[in-house]
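Trainee: Next one to model:
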Amino acid sequence: MATQAVSQPPWTLPASSVEIPVLKVYNSLTRTKNEFVPREGRRVKWYNCGPTVYDASHMGHARNYVTQDILRRILSDYFGYDVHFVMNITDIEDKIILRARQTHLLERFRADTKTLSPELLADVRDAWTTHVRARVRKGLVEADAPADGAEWDAWPALEAKFKDRAWRQDALRRDEKFEMHFNAAARARSALEVGQSALDARQGGVDVARQLIDEAADVLAPALDAKLGATVTDPSISRRLSSYWERRFFDDMDRLRVRRPDTITRVTEYVPEIVVFVERIVDNGYGYALEDGSVYFDTRAFDGAKGHVYAKLEPWSRGNRALLEEAEGALASTTGGKRSPADFALWKASKPGEPAWESPWGPGRPGWHIECSVMASAVFGESMDIHSGGIDLAFPHHDNEVAQSEAYHECHSWVNYFLHTGHLHIEGLKMSKSLKNFITIDEILQRYSARQLRLAFLTTLWSAKIDFSESLMTGEVKNIEATLNNFFTVAKALVSQARADADASAVPGRDARHGFDAPEQELTSALHAAQDAFRAALCDSFNTPAALDVLRDLVSRANVYVAARGAGAVNAGVVERVARWVGAMLRVFGLGEGERDGIGWGQLSADGGGALDREEVLMPYLRALSTFRDGVRARAIAGGDGVAKDILALCDGLRDDALVPLGVALDDQEDGKALVKLVPPAELVKARDAKRAALEQRAAQKAAAQAAERERRAKKLARGRAPPWEMFRAPHVPEGKYGGWDADGVPTTDGAGAELSKNARKGLLKEFAAQRRVHEEYLAWRREEEAGGREAE
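Mentor: Sure, this is the predicted structure:
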């Protein structure tokens, strides 16, 4: 007997055939996209390498930290993860120590200088000579390099060659900082020449002396440091510098709308933990101390021991001496004893002039790489989900972090996912002061808004190189912004108008339409498809360029729908739903702030306070004003007399003169009702003035054409000025040509009194008739001109 199929109850939903994508991220550890699975459910432990604070933040910082902020917002605001975001501040490092010490010595030298003296000039010149030998010479070929002691005399010839672009580019290939070093030497030499002239003229006051020091600062500071650096023992000098630039860094991040970290760690606050961490690495057999008190990580002992692998991120870079030496810092110990060139400092013995903390190996300070391992471990324990930073940190910094952390924790998976942001280039070139394309965040925010910068970064994959260029900003970015702004403006106006109409109307009659036909269904389907495509793009390793394209395509479809339907027939609810979702997704990217379901970007006001809801405050008044105008305008159109013309002019004046400076646009529709929109006043004024200028230009062109036509016609009719009865008398003909005329003024005899022949008379009569015609045309033209003049008066 066959088994009967059991029917499902009618309320049972069918199984979904739609495959929901899962989030995958590009992981530098595996160099592929891996499914994102946090270790602790929805909780994400994320450590981000922060800045070394010793100078102004620049576009490289903007690229890295804005991009990390976008990824963080997507994880928390879109995917709903509970993210604990930790970022360190490197407040003690070789660059900070050097900058702080040199700045301190230069300021002290400047304060102690009371007059311009031969000794001061000699000190600056010695510093200049050292700078030329140590810095400028690196970019010169041997034939151009001056001999020791001949630098001053050889300089004019070098300056002449420096003007040659090809020569300069050749030097930059040998040393990318050549131009910067050369310009520093040129400024100092010029200042020395001015100082010498002042001294010769006995005008060497304190102002002249300090001006010399300021102009020669770039060559003088290293010389002072070499001579007096060991005397700087106050650790607060470095802390003051790093604290100042840390505040400036976070100020810049606030201006870029980058969320503050949940937890901030500073190296100087974790020195005791660093000492303990280094001790355990040594105890585990992966570290060793040198005689000078420095402690190094033993990469050979680690690599291969107990399954460990050194340089997981970039194994091909493990022998790159240039990267290894750069990572060790300018103040690295020159003492021998390293077991391998790849070994790196866990603890650096402090030399005179450097901050120091007590340790089992003597006074010292943390190595660069150890700080992140210790601080991340102190907050997260023996593992974390995400570690992020710029791609330039992958080796050796992050590779060294991984090695020493696994050596400390005796583990093989300290980090699950490494996220590295791509390089930033300016107009195709790596950013560099020597290339004059170095841009600080303060400088770039004077040219573009924080939103525009974020949009620029969103147009490129977070892990790819981005070429920041004028064409990117003025072309693609501003077009995206303008498109979205225009859409939100129209959507707000349509929604506001629909609500006003609903408030003003009675209960719909029996024959009212639902307003959800094929066009509305198509736009709704487009919204649903966009939501699916948007999620798929973000699941594909945060593919923001593709996600942006989804939003732009949906906005384009909505605009086509509005244009095809017309404002009076649009289903504002469908447009509103699209606008609210698009706005919410833009805010996920950090492009605005405020409620997720608002229409528009929801950007904060410039001072950081809450933005005034202009629609809520102004719209009731604007709708009343617009309704009044609609009524007056309708009556004026129906009136059809002179008063109607005046009323129409008043209505246009209200629209074009009174409301435009307030940021109110009234778009007249075919149904006689204006669509009320709130637009930035500057945009409306600009559009109105451009429209008026175009109208004035057309009017001027029309007037010029009319004047030219009048002139052409006047020339044509000029021969009709003389009446036909006068055309055969002087002065129109020579005196004495004719002797007699008939009643019309046509000659009958010649000047001698002889009667004219029939043929001569016939020709004169034809001329008379022709002149009568052109004279009548001339008189008619004069009457037209006089009538026009009277109307003008």
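Trainee: hey, let's count contacts and neighbours off CA atoms from now on
Mentor: Noted.
Trainee: Find the helix or strand that the residue most central in space within the chain is a member of.
Mentor: Centroid check for the chain by CA atoms, centre = their mean gives residue 453 as the closest residue, at 2.8 Å. Residue 453 belongs to helix 450-458 when assigned by DSSP states H and E.
Trainee: Ok, residue 71 next?
Mentor: With DSSP H and E as the test, residue 71 turns up in helix 59-73.
Trainee: quick one more, to check against the first:
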Amino acid sequence: MVLRNVILNNVRRKHTWIKPEGYDTGISVYNCIVKEKVPLIVKNKEFTSWYTCGPTVYDSAHIGHASCYVKLDIIQRILRNHFKINLITVMNITDVDDKIIKKSLQSEKTPTEIVQHYEKEFWDDMECLNVVKPNLILRVTENMHIIKDFIKRLVHSKHAYKDEGGSVVFNVKTVNDYGKLQNIVQRDSSNLEENLQTPNTDFAVWKAVKENEPYWDAVFGAGRPGWHTECSALASAVYGDNIDIHAGGIDLRFPHHENEEAQCCAYFSKSQWVNYWLHTGHLMQNSIKMSKSLNNTLTIQNMLKICDAETFRMMCLMSHYRHNMEFSEEYVKTAQTLLKSYKNFVVDCKAFISGKLHSAINREILNSNLTENINKLHMALNNDFDTAACIKIINSVVASTNKMLHTPVESANNNLTDVASVISILNFVVNTFQLFGMDLNKTVAVNQIESSDLTELLEILNKFRQNVRILGLANKDKSLLQLCDGVRDDLKKCGIIIKDHGKLSSWSK
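Mentor: Okay, here's the model as predicted:
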């Protein structure tokens, strides 16, 4: 036991990250290998390579997927539109997999029918969430020749071997620094107690053919690719021996991303394939991770019945992309309230600008706040895309400006210099959310208003009309009564019937 402990203490290796050479973007990002923030340096100033692990299309996407892809979409928008980086994005579609085959057998549909249905549904969901499509989408079954060539080279270089069942397996002991993304303890195979009962981490790069399963012929035997190898082969086919950014959910860091890195380092005989790994946090419910295995997921379409896409994006903005995000009724309401306050702010600014609202504006304070908070926002985005900090900055700007807008003054006209200052604040707020993929100028159509909200709105309108009518009757003011009749007639055109019962009024649809 003493010998074993000595060996264990002496064989730990410090995982290394190689700082790339190239264009320093000025951004710092969290690095899971060194466990700290590092400068984001891309190979070429002209373009930056980005690869995202796509879905396995065997079932409906759930809100855990939504949070991952929305958060990554926000980061991509920031890189493209704030930092003016020419981002080239690639995503794979896993359309052959154990889960797809199992679903096919259960549903008595062909694998092709399964993947076509769920891939279309996935892209429809992404469109609903306002997630920008990747520049290049690569389906596994359409690029099998690339994957087979990739595996052939791994076998030839002795990094992969054929097991007893006929599958081709990657030997992780043939690469240095395996486990660096997850910071797994490595053990030197030259030690006396080789492996010391370390679990076998070798993984299949090509699964041998089985009865009633789709397969492809290859020089190393008929079968189909392993999941990890699909991404490795397709991403490297586009970007070669080095990628700037590789992204996905935190649950993919090990073993999926670890195995991708290991294969490509072996394939290209390099120590580092991906320079920066970006991982989004889990989506939680009652502090429990949402996953299909736990049967606690909610499909994206069902989620959109609870909160709209803009509210969900606001929830993602309020939480740092690396942190877990709790999906709860309270958090949804908080995001809805915040979004509503921003849209009300836009309405108030426009009312002041158009002269409908007369307010006590201190343009010196507004201009000073603008300069200060533009810098703060830039620093927050530089700091590992900290959108949560950005929301706090916007809240501060809105609160200070609202205080002025809601301080009335008796004036026939607003000072044009004050108007210009309010316009500059409005542009800052609206443009920031446009950067994040949201339009604060967009108004909600009546048919999109929740039924409960519409009922409450009509109750308020009816009560107001009723009080005006009572006042008109009491004062025998025909002009007020005519206004009430006009409201009644206009609502009738919209399908809302107002009936007067003495001094009381009611409405119906």
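Trainee: Fetch the TM-score of the aligned pair.
Mentor: The TM-score (TM-score structural alignment, normalised by the length of the second structure) is 0.79; 439 aligned residues with a CA RMSD of 3.4 Å.
Trainee: picking that back up, counterpart of whichever helix or strand comes after the helix holding residue 453 of the first structure in the second structure, which residues?
Mentor: Counting by DSSP H and E, the next helix or strand C-terminal to helix 450-458 of the first structure is strand 466-468. Per the alignment by TM-score structural alignment, strand 466-468 of the first structure matches residues 325-327 in the second structure.
Trainee: how far out from the middle of the chain is that stretch?
Mentor: Relative to the mean C-alpha coordinate of its chain, stretch 325-327 of the second structure is positioned 13 Å out (CA atoms, centre = their mean, to the nearest Å).
Trainee: Helix, strand, or coil at residue 739 of the first structure?
Mentor: Put simply, residue 739 of the first structure is strand when judged by DSSP: H, G, I helix; E, B strand; the rest coil.
Trainee: aligned partner of residue 265 of the second structure in the first structure?
Mentor: Residue correspondence to the first structure (TM-score structural alignment): residue 265 of the second structure is matched to residue 406.
Trainee: again but with residue 67 of the second structure, I slipped
Mentor: In the first structure, residue 67 of the second structure lands on residue 63 (TM-score structural alignment).
Trainee: what's next to stretch 517-529 of the first structure, contact-wise?
Mentor: Here stretch 517-529 of the first structure makes contact (CA atoms under 8 Å, 6 or more residues apart in numbering) with 554, 557-558, 561, 571, 574, 578.
Trainee: Between which two of these is the distance greatest?
Mentor: 554 and 571 (16.1 Å; CA to CA).
Trainee: my guess is the match of residue 67 of the second structure contacts residue 458, does it?
Mentor: No - using CA atoms under 8 Å, residue 63 of the first structure makes no contact with residue 458, being 10.2 Å away.
Trainee: What is the aligned counterpart of the residue nearest to the centre of the first structure in the second structure?
Mentor: Per TM-score structural alignment, residue 453 of the first structure is aligned with residue 312.
Trainee: mind checking how far residue 411 of the second structure is from residue 347 of the second structure?
Mentor: Distance, residue 411 of the second structure to residue 347 of the second structure, by CA to CA, to the nearest Å: 20 Å.
Trainee: if I pick residue 437 of the second structure, what's in contact with it?
Mentor: Shown in contact with residue 437 of the second structure (CA under 8 Å, 6+ apart): 74, 77, 130.
Trainee: got those as JSON lines, with neighbour count and distance to residue 476 of the second structure columns?
Mentor: Shown next, in JSON lines, are those (neighbours: other CA atoms under 10 Å; distance: CA to CA, whole Å):
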{"residue": "74", "neighbour count": "23", "distance to residue 476 of the second structure": "60"}
{"residue": "77", "neighbour count": "21", "distance to residue 476 of the second structure": "61"}
{"residue": "130", "neighbour count": "16", "distance to residue 476 of the second structure": "55"}
